[in-house]
Each structure stands twice: as C-alpha cells, then as structure tokens.
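Trainee: Next one to model:
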Amino acid sequence: MNKIGLHASVWVGDWSADSARTAVESTAKAGYDLIEIPALDPSSIDTKLTRQLLADNGLDAGFSLGLRWDADISSTDPEVVKRGRDLLAGALTTTVEVGAGYLGGVLFSTLGKYPAPLDPRGRENVVRSLASLAADAADAGVTIGLEVVNRYESNVLNTAEQAVALIEDIGADNVVVHLDTYHMNIEEQDFATPVERTGAKLGYVHIGESHRGYLGTGTINFPQLFSALKRADYQGPITFESFSSAVVNPDLSNNLAVWRNLWSDSTDLATHAHKFIVDGLAAAS
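Mentor: This next block holds a predicted model:
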C-alpha cells in the first residue's frame, strides 16, 4: 500500500513550534500517512519537538530541500561545493534526529534558473558529493531521493532518463528517482513513460496539478499516471504538493515563483487531494 503524503507548505510557511504543531496535526486529521517537511534551513528545525509531534499523531515524515547559489554541489568552485555538501549533511542529520526515512528534493543543484548548461566538472562534483551523502544516509537507514525538475529550476536533472543515468553513476542502492507530475508536464512526453523508464529506481512521487492548485482542474493526465504506477507495482510514497500565495515561505515561494493565490482554504484543498489520490489509485487499471 502506498503511503499518501502531504507537503507542509499546504499549511504553513515556516517550522516554528506553533507552525509544526499546526502542520502535523492538520495533516493527520486530513487522513494522510506522511508529511513532507521543507528543510531549507535544517538548523532551524526543532528535531525533538518534531519527532514527538509525529509520534503523537501517528505520522511518518520525509524532508526535502533545494540548494542555494552559494551552496551548490554542481558548481565548479570548490568552496561553493563544500558549502553545498555541508548543507546536505545538516539536512541528513535533521532527518535522522527526527526519525524520518527519506531526504529528497533538488539535492544536486540550486533551486533556480541557470544561465548555461551543466559543466561536466560540475556533474562530477554532483556524483562525488551524492555518493558521499548516500553512504552516510545508508548507515542511518535513510533513502536519498533525486527530484526531477523542470529546466527553470535546475540544469542537472530535467528528465527521468537523466535521473536514472546519474543514479547509476552514483552507484548507491539507497538513491532513488523522485518524479513530480508538475515537472513531468513540462519536460516529459507523457506521464507513463517516465514511470516505465525508472522501473525499480522509482522511490517517491509528487502529485501536483499543472498550475499547482486543486487536483483535477488543470492539464495533468492523472489516470495515465495512476495506471502506470499500478502496472509498475509502485509501492512508495505518493505526496500531494501545492503552493499558493495564501501560505508564504519567503525563500521557497520566491524560488518557485508562487505569485498567485490559487487557493485559500488549506483544509478543503488537503481533503480534496487525499480523496482524489485514493480514488484515482483505486480506479487505475
């Protein structure tokens, strides 16, 4: 059975004590199994409180982040790469301290538009850095997910095929492909082929609409995706991700260009998405 997850940005824009409590309790009340917590600044997360809140509400957790321009492992500048590796190490420590089993997202580059293609030397830095992170994560029982995003958010991974190739070069069993329907809608030919091409390496799926609002109101072919996941016997998490100017994290909202108010009722959005995903999986053939 797939665990159904929800991105914390549906509820809150930070991870203060009050925000953490709101997000965890609201996610559990809406019927989800897992909450995905942004770890843009891992040091700001109260891991003891978060772990207790998750236990009290019977939720699993995963963490996600994107790197910064001054801390980017795809850079050719050794100092920038080092800061990127330090940021990833901090995120892994937070993941372990909370008791979560997944760390994913744009772990391989800055979350932003690059002015040129990836330098081969930068790709080598990505491979070395992620191989080191994967080794540390394996010792802690954590899976590393590489999220395939569109060309305006990274120049490293834009397609499922690229992700599979990078993971093969990294050579670690605990590194998986993280697909996202919002990005697939921009970069892939359809919603079934990427699932087929990733095969057993697929380990995490983001469900998001083409405009990041209510599921079923955009252009994503969800029946095609759900059917592909069923044929592939995909057993991993399926997490709903949506952003609106109604909930603002200054860094994440600006990086993702969340300029419009696509929804204002977080509870209605979350409960609608949960039913949409569960019903879609059940109807898949």
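
Trainee: Please make it C-alpha for all contacts and neighbour counts, starting now.
Mentor: Will do.

Trainee: Who's the closest spatial neighbour of residue 121, skipping the chain neighbours?
Mentor: Residue nearest to residue 121 in three dimensions, not counting chain neighbours: residue 76, with 6.2 Å by CA to CA, 6 or more residues apart in numbering.

Trainee: Which residue ranges of the stretch 151-285 of the chain form helices?
Mentor: 160-170, 181-187, 193-198, 222-231, 250-255, 266-283 (DSSP state H, counting those that start in this stretch).

Trainee: Ok, which of those comes nearest residue 150?
Mentor: For these, proximity to residue 150 was assessed by CA to CA; helix 181-187 is nearest, at 5.2 Å.

Trainee: Give me the helices and strands touching that closest one, please.
Mentor: With contacts defined as 3 or more CA pairs under 8 Å, 6 or more residues apart in numbering; DSSP states H and E, the packing partners of helix 181-187 are strand 202-207.

Trainee: The strand it packs on - contacts with which helices or strands?
Mentor: Contact partners of strand 202-207 among helices and strands, from 3+ CA pairs under 8 Å, 6+ apart: strand 175-180, helix 181-187, strand 238-240.

Trainee: Would you reformat these as TSV and include mean neighbour count?
Mentor: Listed next are the helices and strands packed on strand 202-207 as TSV, based on neighbours: other CA atoms under 10 Å:
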stretch	mean neighbour count
strand 175-180	26
helix 181-187	20
strand 238-240	25
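
Trainee: Secondary structure element holding residue 97?
Mentor: In this structure, residue 97 sits in helix 78-98 according to DSSP states H and E.

Trainee: following that helix, which helix or strand shows up next?
Mentor: Proceeding N to C from helix 78-98, the next assigned helix or strand is strand 102-110, under DSSP H and E.

Trainee: Taking strand 175-180 as reference, get the angle to that following strand.
Mentor: For strand 102-110 against strand 175-180, the angle between stretch directions is 80 degrees (axes from the mean of the first three to the mean of the last three CA atoms, to 10 degrees).

Trainee: what's next to whatever helix or strand comes next after strand 102-110, contact-wise?
Mentor: Proceeding N to C from strand 102-110, the next assigned helix or strand is helix 120-139, under DSSP H and E. Helix 120-139 has contacts (CA atoms under 8 Å, 6 or more residues apart in numbering) with 73-76, 81, 85, 88-89, 92, 108, 143-144, 156, 166, 169-172, 174-175.

Trainee: Second input sequence below; structure requested for side-by-side comparison:
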Amino acid sequence: MNKLGVHAAVFAGGWSPSDCDSTVRRARACGFDVVEIPVFEPDTLSPAATRQALERHGMEATCSVGLPFDADLASDDGAVSAAGERYLLAALDFAAAVGSTYLGGVIYGAFGKHSGPPTAAGRDNAAGALRRVARRALDHGITLGLETVNRYESNLLNTAAQTRAFIAEIGAANIAVHLDTYHMNIEEDDLARAVADSAGVLGYVHIGESHRGALGTGTVDFAAVFGALREIGYDGVMTFESFSSRVVSPGLSSTLAVWRDTWDDPDATAASARRFIASALAGGGA
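Mentor: Model prediction:
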C-alpha cells in the first residue's frame, strides 16, 4: 500500500521549530503518513526539533532539494559543481538525522531558468558528483531521486526518458526516477507511457495539478497517471505538492513563479487532496 505524503510548503513557508511542529501536526490531522521537508540551507535547520516533531505526531519524512545557481552541480565550473556536492552532502546529513530514507528533487543541477543548454562538461560533473553522493547515501540507507522538471526549472532533465538515461549513465543502484504530474503535464507526450517506461526505476511521485492548485481543478489527466501507476505496481510514496502565494515564502515563490493564491485554506486543500489521491489509488476515479 502506498504511503501518502504532503509537501511542507502546503502549510508553512519556512522550517523553524514552530513551523515544523505545526506542519507535521496538521499533515497528520489531514490523514497523511509522510511530510516532505524542503532542505534549503540545510545548515540552518534543526534536525533534532524535526525528529522530535515527527515522533510526537507519528509521522515519517522525506526530504527534497532544489540546488541554487551558486551550487549548480551541473556547472562546467568545477568549483561551483563542488559547492553543489557539499550542499547535497549537508542535505543528506539532515535527511539521515531526521530518519528519512529519501532525498530527491533537482539535486543534479541548479533549480531555475537557465540561459542555455547544459554543457558536456557540466553533465559529466553532475554525474560524477552524484556517484559519490550516492555512495554516501547508501551508507545511510537513503535513495536519491532525480526529479524530472519542466524546461523553466532545469536545462538538464525535462522528461522521464532523459532522467532514466542519466541514471543509467551514473550507474548507482540507489538513484531513482522522481516523477511529478505538474511537470509531466508540460513536457511529456504521453503521461501514461512516461510512467510505464519508468517501471523498475520509479522511486517517488509528486501529485500536483497543472496550475499548482487544488487537485481535480486543472488539466492533468490523473486517470491516465494513476492507471499507469497501478499497472506497473508502484508501491512507493505519493506526495501532494501544491503552492499558493498565501503560504510560500517570497524567495521560493519567485523561483516557482507562484504569483497568486491558488487556494486560501491549506488544511482544507490538503485534506481534499488526500481524499482525491486515495480514491484514485483505489480505482475510484480521479
């Protein structure tokens, strides 16, 4: 049975100890099993407070990262790529400290709009760094997920096929494909085929609507996605990801280009999403 998760940014724009406790408590109240913690600036976060909140409310955690441009793992500048590797290792340490077995997201390069395509040297830098980080992750029992995102948020991995090819190039058994229906809706020719072709290497799924708002109110063909997930027997975590300017921090709002309130009530939106995903998983329609 799939565990259902919710991204922390549905409830809070930061991760202070009070944000942490409130988010975990509210996620549990909405019926979720897992909260996804964005590990931005990992050295500023409190793993102890996070772990205590998770234990207090009986929740599990996954972790995600979007690398900044000054820590672009896929830069052809070796010093910038090395900064990205250090950033990932710090995020990995945080994930291990809070008991997460998953660290995913845009961990292969800078998260944001690029001015040109990736270089061969940058791609090689990212692959080499991820091999090394994957070895450290294996020591902690952590899987790394490469999230396939749209062309405005990465110039390297925009389709599931590109991500699978890059993972094969890296050659680490604990690196998986991370799919996101919001991004798939922009870039994939066939949502169901992208899922089907990722069988065996799919490690994490974000369930997000075409406009980043409430599930079922946009254009994503969820029936096709959930049908394909059932067909391949995907049993991993499925996490609701949605952003509204009412909650998201100004910095992340700018990075994500979230300029409006896609919803007003985080708790009602999250609870509705949990029901939506559970129904779709049961084959009751989406």
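
Trainee: and the helices and strands packed on strand 202-207 of structure 1 as JSON lines, adding distance to residue 249 of structure 1?
Mentor: Putting those into JSON lines (distance: least, CA to CA, whole Å) gives the following:
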{"stretch": "strand 175-180", "distance to residue 249 of structure 1": "20"}
{"stretch": "helix 181-187", "distance to residue 249 of structure 1": "19"}
{"stretch": "strand 238-240", "distance to residue 249 of structure 1": "18"}
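
Trainee: about what we covered before: and the contacts of helix 120-139 of structure 1, which are buried?
Mentor: Under a neighbour-count criterion of 16 or more other CA atoms under 10 Å, the subset of the contacts of helix 120-139 of structure 1 counted as buried comprises 73-76, 81, 85, 88-89, 92, 108, 143-144, 156, 166, 170, 172, 174-175.

Trainee: Centre-most residue in structure 1?
Mentor: The structure's structure 1 has its C-alpha centroid closest to residue 105; by CA atoms, centre = their mean the separation is 4.1 Å.

Trainee: ok, that one touching residue 146?
Mentor: Yes: using CA atoms under 8 Å, residue 105 of structure 1 and residue 146 qualify as a contacting pair, with a distance of 5.6 Å.

Trainee: and for those two, which residues touch both?
Mentor: In the contact map built from CA under 8 Å, 6+ apart, the residues linked to both residue 105 of structure 1 and residue 146 are residue 178.

Trainee: Residue 216 of structure 1 and residue 93 of structure 1: what is the separation?
Mentor: In this structure, residue 216 of structure 1 and residue 93 of structure 1 are separated by 37 Å, where distance is defined by CA to CA, to the nearest Å.

Trainee: Neighbour count for those two, which is higher?
Mentor: Here residue 216 of structure 1 and residue 93 are set side by side on neighbour count (other CA atoms under 10 Å), and the busier one is residue 93, at 18 against 15.

Trainee: still on that earlier bit, of all the helices and strands packed on strand 202-207 of structure 1, which one is nearest residue 207 of structure 1?
Mentor: Shortest separation from residue 207 of structure 1 across those is recorded for strand 238-240, at 4.7 Å, computed as CA to CA.

Trainee: Tell me how far stretch 275-285 of structure 1 lies from the chain's centre.
Mentor: Averaging C-alpha positions (CA atoms, centre = their mean, to the nearest Å) puts stretch 275-285 of structure 1 21 Å from its chain's average.

Trainee: Would you mark the buried spots in it?
Mentor: Under the neighbour-count criterion of 16+ other CA under 10 Å, stretch 275-285 of structure 1 has 276-277, 280-281, 284 buried.

Trainee: contacting residues for the residue nearest to residue 211 of structure 1 when sequence neighbours are not counted?
Mentor: Closest residue in space to residue 211 of structure 1, ignoring its immediate chain neighbours: residue 218 at 6.4 Å, by CA to CA, 6+ apart. Applying CA under 8 Å, 6+ apart to residue 218 of structure 1 gives the contacts 209-211.

Trainee: Quick check: residue 218 of structure 1 vs residue 245 of structure 1, distance?
Mentor: Per CA to CA, residue 218 of structure 1 is found 18 Å from residue 245 of structure 1.

Trainee: what about the nearest residue to residue 171 of structure 2 once chain neighbours are set aside, how many neighbours?
Mentor: Leaving out its chain neighbours, the residue that sits closest to residue 171 of structure 2 by CA to CA, 6+ apart is residue 131, at 7.5 Å. Counted with other CA under 10 Å, residues neighbouring residue 131 of structure 2 total 19.

Trainee: For stretch 78-86 of structure 2, grab the matching residue range in structure 1.
Mentor: The counterpart of stretch 78-86 of structure 2 in structure 1, using TM-score structural alignment, spans residues 78-86.

Trainee: distance from that stretch to structure 2 after superposition?
Mentor: Averaged over the aligned pairs, stretch 78-86 of structure 1 sits 0.8 Å from structure 2 after superposition, using mean CA distance after the TM-score superposition for structure 1.

Trainee: I'd guess the residue nearest to residue 121 of structure 1 is in a helix, am I close?
Mentor: No: counting by DSSP: H, G, I helix; E, B strand; the rest coil, residue 76 of structure 1 is not found in a helix; it is coil.

Trainee: What distance do you get for residue 242 of structure 1 to residue 77 of structure 1?
Mentor: With the distance defined as CA to CA, residue 242 of structure 1 ends up 34 Å from residue 77 of structure 1.

Trainee: So for those two, which sits in the more crowded spot?
Mentor: residue 242 (28 against 15).

Trainee: I'd say the more buried one and residue 210 touch.
Mentor: No: the pair residue 242 of structure 1 / residue 210 is not scored as a contact, 10.0 Å apart, by CA under 8 Å.

Trainee: neighbours around residue 197 of structure 2, how many?
Mentor: 15.

Trainee: In contact with the counterpart of it in structure 1: list those residues for me.
Mentor: Superposed on structure 1 with TM-score structural alignment, residue 197 of structure 2 falls opposite residue 197. Shown here is residue 197 of structure 1, whose contacts under the criterion CA under 8 Å, 6+ apart are 160-161.
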